[in-house]
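1. A structural model of the following input is requested.
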Amino acid sequence: MTAPHHSERMPVVEIDRAALAANWALLAARNPGARTGAAVKADGYGLGAAETARTLHAAGCRDFFVAWAEEGRIVRAALDALTHPDDGTAPARIFVLQGLEPDSVSLHLDAGLIPVLSTPGDIAVWCNGLKAAGRRAPAAIQLETGMHRLGLDRADAEAAADLAASGELDLALVMSHLASADEPTDQSARQQARFLELAALFPGVPRSLANSAAVFLGSEFGFDLTRPGIALYGGEAGPASRGVLRPVARLTAAILQIRTANAGEAAGYGAAAPLTRDTRIATVGLGYADGYHRAASGAGVAVRDVRPGPQAVVAGQRVPVLGRVSMDLTLLDVTDVPDNALVPGDRAEFFGPNMSIDAVANAAGTIAYELLTGLGPRVERRWV
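-> Coordinates of the predicted model:
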């Protein structure tokens, strides 16, 4: 089958396989007494779940977390398709975080997925589904410890513990999620104490609490399994992670045209960028339809009224985004780049090794997670 054509001028996100593996290894070394998993939900944080899972599996990861069973099926197929022999450790486990409905029990069983049960309804669906199928299979329990998102409270956890003690519920993991691990508050300590209290209802069952930021909080948060996400992909996860993670994704797009506009004119939609000098403008083939947010505009949107907009890198030099980001195009002010250093067809880096994704996200009033998971289907994923 012929591969779909992708114009060389279209946006590309280059994904550094070695950096992804190195970040996982660094995070694993922070808690050597625990297994280190990986969140590969949202299509591997926008980079491609199948290739992300294969890369992390080769690095040694054996525990993967997705949001939906359909995502888990993709990851399972990717791991089953590996041609190199396993290293003798247990097969990969794939946890599905957002509960389940009756129709998905068979999918979990067929693909070897482990549902994370967060409500009494989840538990009933799983137990009834197993009875109907005449099967036994492991599940995980999520506990509510203070985030008030998903999880069992004390009474429901006690009921689940009774089912586990009777053998009706086979548990592979008890877990919870920290709300503020990347912020200097005491909420994480309170949640950890609550987690210890509730997890004690499930003696002998492995425990998991740490997300990316909590990996850097200390071994008391590591328990038996950590579940990093954004840190794997090079995004910051609290102050302790700064400067130690390798950038994984590099978003570039081609310059389509370079022109000079006169002082006193304005650039882009809404004439949002009045020009105070004669300005060389590079028009780049990247816009909010590709996931480069309109909030990343240089001017003309609400968040840009109060702070400078993001920059990009061309010819080794940082340049500002000019005016409003549009659906397919972004303007860059390249006046200060030497004339002979830049021609149409050259590529601008919007985040990557030369332009921190967290700096771009902060300037756009968002977070690195959103920039990665929002990358559109027109952006080619290119593993390097």
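2. contacts and neighbour counts: CA atoms only from here.
-> Fine.
3. For the longest strand seen in the chain, what is the distance to the chain centroid?
-> Ordering each strand of the chain by length in residues (DSSP state E) puts strand 249-261 first. The chain centroid and the centroid of strand 249-261 are separated by 26 Å under C-alpha atoms, centre = their mean, to the nearest Å.
4. That one: what's the following helix or strand?
-> Going down the chain from strand 249-261, the next helix or strand is strand 266-267, by DSSP states H and E.
5. C-terminal to that following strand, what's the next element?
-> Downstream of strand 266-267 (by DSSP H and E), the next one is strand 273-274.
6. coming back round to it: tell me the buried residues in the longest strand of the chain?
-> The neighbour-count check on strand 249-261 (16 or more other C-alpha atoms under 10 Å) flags Ala249, Arg250, Leu251, Thr252, Ala253, Ala254, Ile255, Leu256, Ile258 as buried.
7. Distance check, the third one against Met355.
-> Applying C-alpha to C-alpha, to the nearest Å, one obtains 10 Å for the distance of Leu251 from Met355.
8. Between these two, which contacts overlap?
-> Shared contacts of Leu251 and Met355, defined by C-alpha atoms under 8 Å, 6 or more residues apart in numbering, are found at Glu349.
9. For stretch 99-115, measure first residue to last.
-> Counting by C-alpha to C-alpha, you get 6 Å between the two ends of stretch 99-115.
10. Quick check: buried residues in it?
-> Applying 16+ other C-alpha under 10 Å to stretch 99-115 flags Gly99, Leu100, Ser104, Val105, His108, Leu109, Ala111, Gly112, Leu113, Ile114, Pro115 as buried.
11. And this one, please, so the two structures can be compared:
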Amino acid sequence: MNPFDTPTNADHGPLLTIDLGALVANWRALGARAGAEAAAVVKADAYGIGIEPAVTALAAAGCRTFFVAHLSEGIRARATAPDATIYVLNGLPPDSSGLFAEHDLSPVLGSHEELLEWAGFRQSGAKVRPAALHVDTAMNRLGLWAGEGLDLARERSGVIAAAGIGLVMSHFAASEDLANPANARQIAAFAEIAAAFPGVPASLKNSSAHFLPDCPSYQLTRPGYALYGGNPTPGQPNPMQPVIGLEARIIQVREIAGGTQVGYNGRWTAPGRRKLATISLGYADGYPRNASWTDITPGGSALVGGLRCPFVGTVSMDLIIVDVTHAPAGAAVRGAPVTLIGGELDLETVGAGAKTIGYEVLTSLGWRHARRYTGL
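-> A predicted model of the protein is given here:
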């Protein structure tokens, strides 16, 4: 048994399989494509697959730099990778500099207030790793205004020097859309920023930007979603290996007559005689409720004996009903497994069926499932 595996839930049944070998292969492929060091973004509990197993596998493969969202995630990553560089994307919370120093973490500084606080702490004699500087080139979410960043760089001293900046970075707003003119504007804006900080490593590429033409890799790239098998090139074949699979078990099978209403509030009505299977999984397991299939709105589906079968009715807390009328003989029986994520039901397909995106599906899966890690 892998040390990260969790016990099988005999009374429940869902099984989340996570291929850490595929995770590492995706990281290597992106690094090779970029021709630069690839970091790994392991925020949101490594996009739902678990910080500890993800960081363990990636560090063993040679990953030296990780990005998390929160200080607490950084502390977990540090316990797993004692020698890595770990950046905290959501910045420097007030009066938290001591915790960053204690756990050897680097804040991504995105405001003048954060810069001043970190510089003051560093000048007090505290031993800290270099911080990153986030300059906003389009998102209007986090980071210094581009003009602010350039003004500070031109000082050649002052708060930038005092803060000990070891990386300058920005974040794409639409890199998955190759035709979006905002990409070229951001590339040009960041080129000016990077040039204003000579000798300081720079980072711009997220997952999808690895596939953007004419986008420099600089010294460090920051893949996230693509590491976990998400498609960084929407509308085109996915160049990444799948990392996760999700199965649940059928707990009851029944036949219903045409005109029968199904699920909460009777939102789906059988158009004819149907065979239905109820599976032991629902939104409490992180599967989106918006995957419900009603008389008006299509929703999600499951693979039953390899055949794609639609949900019917509302996804409830612990259960989903699937129309298995056309499933292969013997596939839709009590105790049989069905696939919720895997094969043709990749993250993008599941996300579309739930009126959301694969990112949300992936990061919502939680720990109610039994987990089996492979490839470590």
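12. Quick check: TM-score for this pair?
-> Once the chains are laid over each other, their TM-score by TM-score structural alignment, normalised by the length of the second structure reads 0.92; 366 aligned residues with a C-alpha RMSD of 2.0 Å.
13. which position in the first structure aligns with Glu113 of the second structure?
-> Under the alignment (TM-score structural alignment), Glu113 of the second structure pairs with Gly121 of the first structure.
14. Secondary structure element holding that match?
-> Secondary structure from DSSP H and E places Gly121 of the first structure in helix 120-133.
15. now swap in Arg334 of the second structure and tell me
-> With DSSP H and E as criterion, Arg334 of the second structure is part of no helix or strand.
16. which position in the first structure aligns with it?
-> Aligned counterpart of Arg334 of the second structure in the first structure: Pro344 (TM-score structural alignment).
17. Please report the distance of the match of Glu113 of the second structure from Trp383 of the first structure.
-> 41 Å.
18. Same drill for those two, tell me which one is more crowded.
-> Shown here are Gly121 of the first structure and Trp383; by other C-alpha atoms under 10 Å, Trp383 has more neighbours (16 against 13).
19. And the more buried one, what's its match in the second structure?
-> Under the alignment (TM-score structural alignment), Trp383 of the first structure pairs with Tyr373 of the second structure.
20. any idea whether its match is helix, strand or coil?
-> Following DSSP: H, G, I helix; E, B strand; the rest coil, the label given to Tyr373 of the second structure is strand.
21. what kind of secondary structure is the nearest residue to it once chain neighbours are set aside in?
-> Spatial nearest neighbour of Tyr373 of the second structure, chain neighbours left out: Ile18 (4.8 Å); criterion: C-alpha to C-alpha, 6 or more residues apart in numbering. Three-state call for Ile18 of the second structure (three-state DSSP): strand.
22. so Ile18 of the second structure touches Glu247, yeah?
-> No. Applying C-alpha atoms under 8 Å as the test, Ile18 of the second structure and Glu247 come out as separate, 11.7 Å apart.
23. tell me the centre residue of the second structure?
-> Residue closest to the average C-alpha location in the second structure (C-alpha atoms, centre = their mean): Tyr47, at 3.5 Å.
24. What's the local residue count around the closest residue in space to it that isn't next to it in sequence?
-> Counting by C-alpha to C-alpha, 6+ apart, Tyr47 of the second structure lies nearest to Thr363, which is 4.8 Å off, once chain neighbours are set aside. When neighbours are counted by other C-alpha under 10 Å, Thr363 of the second structure registers 18.
25. now for Thr363 of the second structure: what does it line up with in the first structure?
-> Matched by TM-score structural alignment, Thr363 of the second structure corresponds to Thr373 in the first structure.
26. State the distance from that match to Asp122 of the first structure.
-> According to C-alpha to C-alpha, Thr373 of the first structure and Asp122 of the first structure sit 27 Å apart.
27. What's Thr335 of the first structure aligned with over in the second structure?
-> Using TM-score structural alignment, the equivalent of Thr335 of the first structure in the second structure is Thr325.
28. ok, its match - contacts?
-> Contacts for Thr325 of the second structure (C-alpha under 8 Å, 6+ apart) come out as Arg274, Lys275, Leu276.
29. how about the strands in the stretch 251-384 of the first structure?
-> For the stretch 251-384 of the first structure, the strands defined by DSSP state E, counting those that start in this stretch occupy 266-267, 273-274, 279-284, 311-314, 317-322, 330-333, 347-351, 380-383.
30. and of those strands, who's closest to Val244 of the first structure?
-> Minimum separation from Val244 of the first structure across those (C-alpha to C-alpha) falls at strand 347-351, 17.2 Å.
31. Which of the residues in that closest one are classified as buried?
-> For strand 347-351 of the first structure, burial by neighbour count (16+ other C-alpha under 10 Å) applies to Arg347, Ala348, Glu349, Phe350, Phe351.
32. which among these gets closest to Glu144 of the first structure?
-> Phe351 (36.0 Å).
33. wait, doesn't the closest one sit right on Pro247?
-> No. Under the criterion of C-alpha under 8 Å, Phe351 of the first structure makes no contact with Pro247, lying 9.1 Å away.
34. Compare the contacts of Thr325 of the second structure and tell me which has the most neighbours.
-> Leu276 (21 neighbours).
35. Map it onto the first structure.
-> Match for Leu276 of the second structure (TM-score structural alignment): Ile281.
36. For its match, give its distance to Asn262 of the first structure.
-> Using C-alpha to C-alpha, one gets 11 Å for the distance from Ile281 of the first structure to Asn262 of the first structure.
37. where do the helices sit along the stretch 51-200 of the second structure?
-> Remark: helices assigned in the stretch 51-200 of the second structure by DSSP state H, counting those that start in this stretch are 51-61, 71-80, 97-102, 112-123, 146-155, 158-163, 181-196.
38. post-alignment, the fourth one versus the first structure, mean distance?
-> Just to be clear, that refers to helix 112-123 of the second structure. Superposed on the first structure, helix 112-123 of the second structure shows a mean distance of 1.3 Å to its aligned residues (mean C-alpha distance after the TM-score superposition for the first structure).
39. go on, the fifth one?
-> With both structures laid over each other, helix 146-155 of the second structure and its partner residues in the first structure are 4.1 Å apart on average (mean C-alpha distance after the TM-score superposition for the first structure).
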